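>>> Whatever this is, show me its structure:
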Amino acid sequence: MTLAAVLVLAAGTFAFRLAGPLLRDRVTIPDRTRDLLSRSATVLLVALVATSSLTRGQEFAGWSLPAGVLVGGLAAWRKAPFVVVVLLAAATTATLRYAGVR
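Here you go, the predicted structure:
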């Protein structure tokens, strides 16, 4: 990537970030649009989790990784501390892999 491209991208990023505070009082977003944006962010996050936990490259990741994500998700839903969520997910995945479950 050339220096000019990096500078253009940096200037665009800076302008985009600066636009939020400058336009905060001038632009109002309807409640319906806010709700739609909130829901779309949730759907995007779920799609990202599903893609990263079910696939590895172009193949199915096996059953141990989705099981670990499921256990971690259940622990997070039950409001377990973050460290506990990560440890439960990792322990589940490691135990299943040790048992021979791919």
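
>>> only C-alpha atoms for contact and neighbour calcs from this point on.
Noted.

>>> The most centrally placed residue in the chain and Arg39: what is the separation?
The residue lying closest to the centre of the chain (C-alpha atoms, centre = their mean) is Leu45, at 4.5 Å. Distance, Leu45 to Arg39, using C-alpha to C-alpha, to the nearest Å: 10 Å.

>>> one more, for comparison:
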Amino acid sequence: MSAGVVVILVLAVGTYALRLVGPVLHGRVAIPERVTELASAGAVVLLVALAGTGALTEGGGFAGGARLGGVAVGVLLAWFRAPFVVVVLGAVGVTALSRAVGVA
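Model prediction:
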């Protein structure tokens, strides 16, 4: 068996074991409220960081002002609880208009 197959099998068993731990230990282990809050906050921070880098970078560098403007408008519309379609169309529209007038 090649090393690659062994690595894949070990990762598969590990993944299955981690997924099995939740149902098996449910109700047996008490997680402190503070840990639950920190885990929830950590998930939000990671999601925002991933979205930010994906939206504002391209090819390892800054994606440009047009995309930054579109993302800013999208965030602003989402902040004011606009419908999702309006958020997406607003962001796309601002980005397209910015590029049309020459903003990189």
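
>>> tm score of chain vs chain?
Both chains were compared after superposition, and using TM-score structural alignment, normalised by the length of structure 1 their TM-score is 0.85; 102 aligned residues with a C-alpha RMSD of 1.7 Å.

>>> about what we covered before: next one: the residue nearest to the centre of structure 1 from Ser53 of structure 1, what distance?
Using C-alpha to C-alpha, one gets 12 Å for the distance from Leu45 of structure 1 to Ser53 of structure 1.

>>> where do the strands sit along structure 1?
For structure 1, applying DSSP state E gives strands covering 55-56, 59-60.

>>> Serialize those to TSV and add fields for distance to Gly100 of structure 1 and mean neighbour count.
Formatted as TSV, the strands of structure 1 follow (distance: least, C-alpha to C-alpha, whole Å; neighbours: other C-alpha atoms under 10 Å):
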stretch	distance to Gly100 of structure 1	mean neighbour count
strand 55-56	18	13
strand 59-60	16	10
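
>>> right, so of those, which gets closest to Ala76 of structure 1?
Among the strands of structure 1, strand 55-56 comes nearest to Ala76 of structure 1, with 21.9 Å by C-alpha to C-alpha.

>>> In structure 2, which residues correspond to that closest one?
Here strand 55-56 of structure 1 aligns to structure 2 at residues 57-58, judged by TM-score structural alignment.

>>> can you list contacts of that stretch?
The contact list for stretch 57-58 of structure 2 (C-alpha atoms under 8 Å, 6 or more residues apart in numbering) reads Ala63.

>>> how much does that stretch stray from structure 1?
Superposed on structure 1, stretch 57-58 of structure 2 shows a mean distance to its aligned partners of 1.8 Å (mean C-alpha distance after the TM-score superposition for structure 1).

>>> What's the local residue count around the counterpart of Ala10 of structure 1 in structure 2?
Under the alignment by TM-score structural alignment, Ala10 of structure 1 pairs with Ala12 in structure 2. Neighbour count of Ala12 of structure 2, defined by other C-alpha atoms under 10 Å: 12.

>>> Also Leu54 of structure 1?
Burial of Leu54 of structure 1, expressed as a neighbour count using other C-alpha under 10 Å, amounts to 18.

>>> How about Val88 of structure 2?
Every residue meeting other C-alpha under 10 Å relative to Val88 of structure 2 is counted, giving 18.

>>> Quick check: buried residues in stretch 84-99 of structure 2?
Residues of stretch 84-99 of structure 2 classed as buried: 87-88, 90-92, 94-96, 98 (neighbour count, 16 or more other C-alpha atoms under 10 Å).
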